[in-house]
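1. Can you look at this prediction? I've put the sequence above it.
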Amino acid sequence: MTETVDRRTVADPAGVADGTPDPRRWLALCIIAVAQLMVVLDASIVNIAIPHAQSSLHISTANRQWMVTAYTLAFGGLLLLGGRIADYLGRKRAFMLGLFGFAVASALGGVAPNAGLLFAARALQGAFAAVLAPAALSLITVTFTESKERARAFGVYGAISGGGAAIGLIVGGILTEYASWRWCLLVNVPIALVTAIAAAPVVRESKASGEARYDLPGALTVTAGLVALVYGFTVAAEDGWSDPRTLGLLVGSVVLLVLFVVIEARSSAPLLPLRVALERNRGGSFLACLLTGAGLFSMFLFLTYYFQQTLGYSALKSGFAFLPFSGGIIVSAGLASQLLPRVGPRILAGSGGLLAALGMALLVGIGLDSSFVAHVLPSELLISFGMGLSFVPLSSVALVGVGAHDAGVASALVNTTQQVGGALGTALLNTVYATAVTGYLVDHHGPRAVAQSQIEGYTTAFIWGAVFIALSAIVVFVLVTAGRDTTSNTEAVPAHAG
């Protein structure tokens, strides 16, 4: 990897002066796909391992959500900055940096002797993933210059992003059950290093022209604000909502997030151009994605504990129990792609959200000895089918009327809002869960009461999850006005991460 970039790479992204396609472009795609798979896997592989990690490192109920939120907050909060870094530093250089950094962070997490280092390593993973994911997407864009080949390459990228979560659940179950929960992190080390070595001679460098400008104040304030908000929810789970620390953190988060908006409004090179988010359709899409993430991500956390601690499933069986969810999303997303030009985004995304909210609400019926087939499977299928119907039109609406220079930011915001919403929702609903468990045990005693208190916590969290997803559907019906023609003519740009 050279320190200077051949100027041809700006005008001729594949690095071939006469405009002919890069002869090693498909090999490069395979290498990039492995990196993308690793990033997607890491979001789901750890979910199955959380109960074992919590027991091993003596993590409290209030703090266990940091295994999820530390990663998603750093990933979502820094994703837009990561895209800028990839453009100006050089996409290959950022890709290699992301791989090596992800390997180091994974190694730290895998050997972490305590919860603090584990959470820090997860945050570091998320930060490097925020550089790696947009670099991978940009490399595909500049490597495949012919439209049909680029579409095929994006198809591979999308399949990896969609199917990676399902693979992660199974791999996480296998590693946790037959090795150790630590291998859910350590497995990234050889994958990242081998991918980096393979990429060095194959992937070509490219970078954006012009002066590099990074909105560091914006990145710092929004990330700090989100971390303060999540930490406030965590303190509330232990000390209550009226505790001075809780109130101080929540007020501080609001101040920091307002400051972020002020910085973006005044910056000459904002991390988030406000014009992208303030248009009615796009803003509705981003808000709906935020609310959907808030309701959906926590479901994986609570169902994982329900499977393993209440129903007595092994880690591997828990992974397989989530497979119908992944299958439902894949099927319904394909159906949504066919229906979108016919029925438009508003009806499709709104109906999908209501269907998913119904599925989440049905989880309230679970008990200490519920049947998976009778009580959990129908809910999984309803939620996944609804989410697939919703995600496709929301991604399309995010690009309605956006200028070419803002297309990358608008597309990345779909993923950013999902990740940030997931982090906030997981932290908040984990607090709701802890409060419900404590409240139940005040009036009920005995061994069965302890087990039933967990059910009380899960079902209370599922109710609020259903409310968040239902609100996302309402947002779509109220704000999204884009018609069938508008979205059918929009060339969707894949989000920066799966």
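-> Great, that's in hand.
2. Could you use CA atoms for every contact and neighbour count after this?
-> OK.
3. Check which element follows the helix or strand hosting L185 along the chain.
-> Per DSSP states H and E: L185 is located in helix 183-186. Using DSSP H and E, the helix or strand that follows helix 183-186 in sequence is helix 188-202.
4. What's the local residue count around the residue nearest to V156 when sequence neighbours are not counted?
-> Nearest residue to V156, sequence neighbours excluded (CA to CA, 6 or more residues apart in numbering): A33, at 7.7 Å. Using other CA atoms under 10 Å, the number of residues around A33 comes to 23.
5. any idea how far A33 is from A159?
-> A33 is 10 Å from A159, where distance means CA to CA, to the nearest Å.
6. and the most centrally placed residue in the chain, what helix or strand is that in?
-> Closest to where the C-alpha atoms of the chain average out (CA atoms, centre = their mean) is Q419, at 3.8 Å. If you go by DSSP H and E, Q419 is part of helix 407-443.
7. structure B:
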Amino acid sequence: MTSTLEPVRAPDTARARRFAALAVICLAELLVVLDNTIVNVALPSIGVQLRTGVSGLQWVVDAYTLTFAGLLLACGNLGDRYGRRRLLLIGLAGVGLMSVAGASAETLGTVIAARAAMGVFAAAVFPATLALIINIFTDARERALAIAAWTAMAGFAIAIGPMSGGWLLEHFSWHSVFWINVPIAAAAIVATLVLVPASKSTTAKRLDPAGITLSITGVTLLVWSIIEAPRHGWTGPATLGGITGAAVLLAAFVAWELRTPDPILDMRLFRNRRFALPALAIAVGYFSLFGFLFLITQYFQGVREYTPLGFGIASLPFAAAVAIGAPIATLLAQRVGATAVIVSGLMLSGLGLYLGGLVDVNSSYLTGVLPSMVSTALGLAIVQGPATESIMSALPPDEAGAGSAVNDTTREIGGTLGVAVLGSVVASYYATTIAPVVDRIPSSFMNEDEKGFARATVLSVLEIRARALPAVLEPQREQLITTMKTTVLHGSHTASLVAAGAVVACALLVAILMPWAPTGGG
């Protein structure tokens, strides 16, 4: 009897260990994604306490994603060479330590520096998670399930980020959104040591310092130019010079990567349409997602004046759509092919963004805001799972770290540009339109510092609303608040249309250029 059961027990035990390792890997992924969603909820509190406008808040978000995106390729290479579990552990420890620095910060510069350092270590975590999955799960169906779980974890993080952040901000200061990372990092480190197997490539390439330098400086200069464009002017020398310089650096990066024998990003991979077009879809999808999240944070807390916890509750359907849609879409793509699923997801996301552009000050949450959120989120969820599976299936397991890094880099660069571009579109319109209105306000009502904050962001509504005023001035206050809300929504409408146009254009490219047959079917 024992000899009959033994062959069954061994595979079952090995399968259980694989999925236990997957749970730990998803916990590490949760830490990285949670940090972005939970910080979004804290942006209004940071803006009010540290007296910063949209540009400063954009840098709180983008300082993390810039270093994260810039180092993903390098860290994917290092993980392949020195061991993915080792890089994962270093990254987890670094995120935990830098979260302590962020929690202790009292100035905007320190917050941005801590966020940038967290991004460096998060870049070590993320490529390792997907590369480990590819090497642990060798069966095609199990691998698809594991990738579906990996993509669904992003939705779960989006779900608990606003809720947990809102709860923390109801009871503590904004510093608490950094402290929450510390126990998660500690638990992930212990579990990784116990349950996650070590793996590394047998043919890892040499590091490419020139490529890393060119990519980081090029992307950073581009994002800086876009974020600061409302202040310097879109046609000003600083903006045009920065964008031109970024274009030169990124062109030099591509030229170098095509020449060097060990590129940090093998540009020849993009000749494979099943690799290149899904990567483009992820970049554009996250361009719209990160931009949408940045705008909706200001909408819920600046326009609708929700508390942080109220914002968390209101955004739950958005998160649920991502968590539910991602695994279903990944498995569906196994049957009908990735192209059909990706195109459908992009078009659905485009519809959501268009509906978001129709929202006004008096729009109902149920009939105006909710359909936009769910459609945008579900569309992105449908895109990212099949696109990730297509990218990783195009590469051998020895290049899992590099492939994971490309997947993650396209996502983060897309997200970084989404916050930069869409945030700057809103900031430009808002600042230009509201400045004359604010300038006419008597100094007895608002001093110059308060006027500067009102010109910079609609989040200043929270402070204006809380101020004690004589009853005779109440109508003027309400008129100012309504004007500020209407103005920022007009800017958001333009930003929503920009994002919707980008998503629909990407859907058309994928539909025309990417093979429609499932991978197994040719």
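-> Perfect, I can see it now. This one's a predicted model, so the numbers in the text were calculated from it and none came from an experiment.
8. thinking again about what came up before, could you pull up the residues touching the counterpart of the residue nearest to V156 of structure 1 in structure 2?
-> Using TM-score structural alignment as the criterion, A33 of structure 1 maps onto C26 of structure 2. Counting by CA atoms under 8 Å, 6 or more residues apart in numbering, C26 of structure 2 touches T129, A149, W150, M153.
9. And for the second one, the neighbour number?
-> In other words, A149 of structure 2. A149 of structure 2 has 21 nearby residues by other CA under 10 Å.
10. With structure 1 overlaid, how far apart is the helix or strand hosting it on average?
-> For A149 of structure 2, the element it lies in under DSSP H and E is helix 140-171. Its aligned residues in structure 1 lie a mean 3.4 Å from helix 140-171 of structure 2 after superposition (mean CA distance after the TM-score superposition for structure 1).
11. can you check stretch 58-70 of structure 2 too?
-> Superposed on structure 1, stretch 58-70 of structure 2 shows a mean distance of 1.7 Å to its aligned residues (mean CA distance after the TM-score superposition for structure 1).
12. neighbouring contacts of that stretch?
-> Under CA under 8 Å, 6+ apart, the answer for stretch 58-70 of structure 2 is 36, 39-40, 111-113, 115-123, 212, 215-216, 219-220, 227, 408-410, 412-413, 415-416, 419-420, 423.
13. I'd like to know which of the residues you listed are buried.
-> The neighbour-count test (16 or more other CA atoms under 10 Å) marks 36, 39-40, 111-113, 115-123, 212, 215-216, 219-220, 227, 408-410, 412-413, 415-416, 419-420, 423 as buried among those.
14. quick one: secondary structure of the equivalent of S173 of structure 2 over in structure 1?
-> Superposed on structure 1 with TM-score structural alignment, S173 of structure 2 falls opposite S180. Here S180 of structure 1 is coil, with the state taken from DSSP: H, G, I helix; E, B strand; the rest coil.
15. Can you report how many residues lie near S180 of structure 1?
-> 18.
16. Any figure for the gap between it and E238 of structure 1?
-> From S180 of structure 1 to E238 of structure 1 the distance is 29 Å (CA to CA).
17. same deal with Y306 of structure 1?
-> From Y306 of structure 1 to E238 of structure 1 the distance is 21 Å (CA to CA).
18. neighbour count winner among these two?
-> Y306 (20 against 17).
19. what residue of structure 2 matches up with the more buried one?
-> In structure 2, Y306 of structure 1 lands on Y299 (TM-score structural alignment).
20. try F286 of structure 1
-> By TM-score structural alignment, F286 of structure 1 lines up with A279.
21. quick one, what contacts that match?
-> A279 of structure 2 neighbours (CA under 8 Å, 6+ apart): A387, T388, I391, V406, N407, T410, R411.
22. which of those residues lies closest to Y306 of structure 2?
-> R411 (29.4 Å; CA to CA).
23. What does the closest one correspond to in structure 1?
-> Match for R411 of structure 2 (TM-score structural alignment): Q418.
24. which element follows the helix ranked longest in structure 2 toward the C-terminus?
-> The longest helix of structure 2 (DSSP state H) is helix 2-50. Downstream of helix 2-50 of structure 2, the next assigned helix or strand under DSSP H and E is helix 54-82.
25. how much space is there between the residue nearest to V156 of structure 1 and V258 of structure 1?
-> Taking CA to CA, one finds A33 of structure 1 at 37 Å from V258 of structure 1.
26. Same question for V442 of structure 1.
-> 39 Å.
27. ok, those two, which is more surrounded?
-> Taking other CA under 10 Å, V442 of structure 1 and V258 do not tie; V258 has more neighbours (15 against 8).
28. Please pull up the equivalent of that one in structure 2.
-> So V258 of structure 1 corresponds to A251, using TM-score structural alignment.
29. where's its match relative to M267 of structure 2, distance?
-> 12 Å.
30. ok, now T432 of structure 2?
-> 41 Å.
31. thinking again about what came up before, with distance to L480 of structure 2 as added columns, please give the contacts of A279 of structure 2 in TSV.
-> Below are the contacts of A279 of structure 2 laid out as TSV (distance: CA to CA, whole Å):
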residue	distance to L480 of structure 2
A387	46
T388	47
I391	50
V406	47
N407	45
T410	41
R411	39
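32. tell me which of the residues you listed is nearest to G56 of structure 2?
-> For the contacts of A279 of structure 2, the nearest to G56 of structure 2 is R411 (22.4 Å; CA to CA).
33. how near is the closest residue to E305 of structure 2 other than its chain neighbours to M484 of structure 2?
-> Among residues not flanking E305 of structure 2 along the chain, L462 sits closest, at 7.0 Å (CA to CA, 6+ apart). From L462 of structure 2 across to M484 of structure 2, the span is 12 Å (CA to CA).
34. The two: which is more packed in?
-> M484 (26 against 19).
35. mind checking which helix or strand that one is in?
-> Residue-wise, M484 of structure 2 maps onto helix 474-513 under DSSP H and E.
36. Repeat that for R206 of structure 2.
-> Going by DSSP H and E, R206 of structure 2 is not in any helix or strand.
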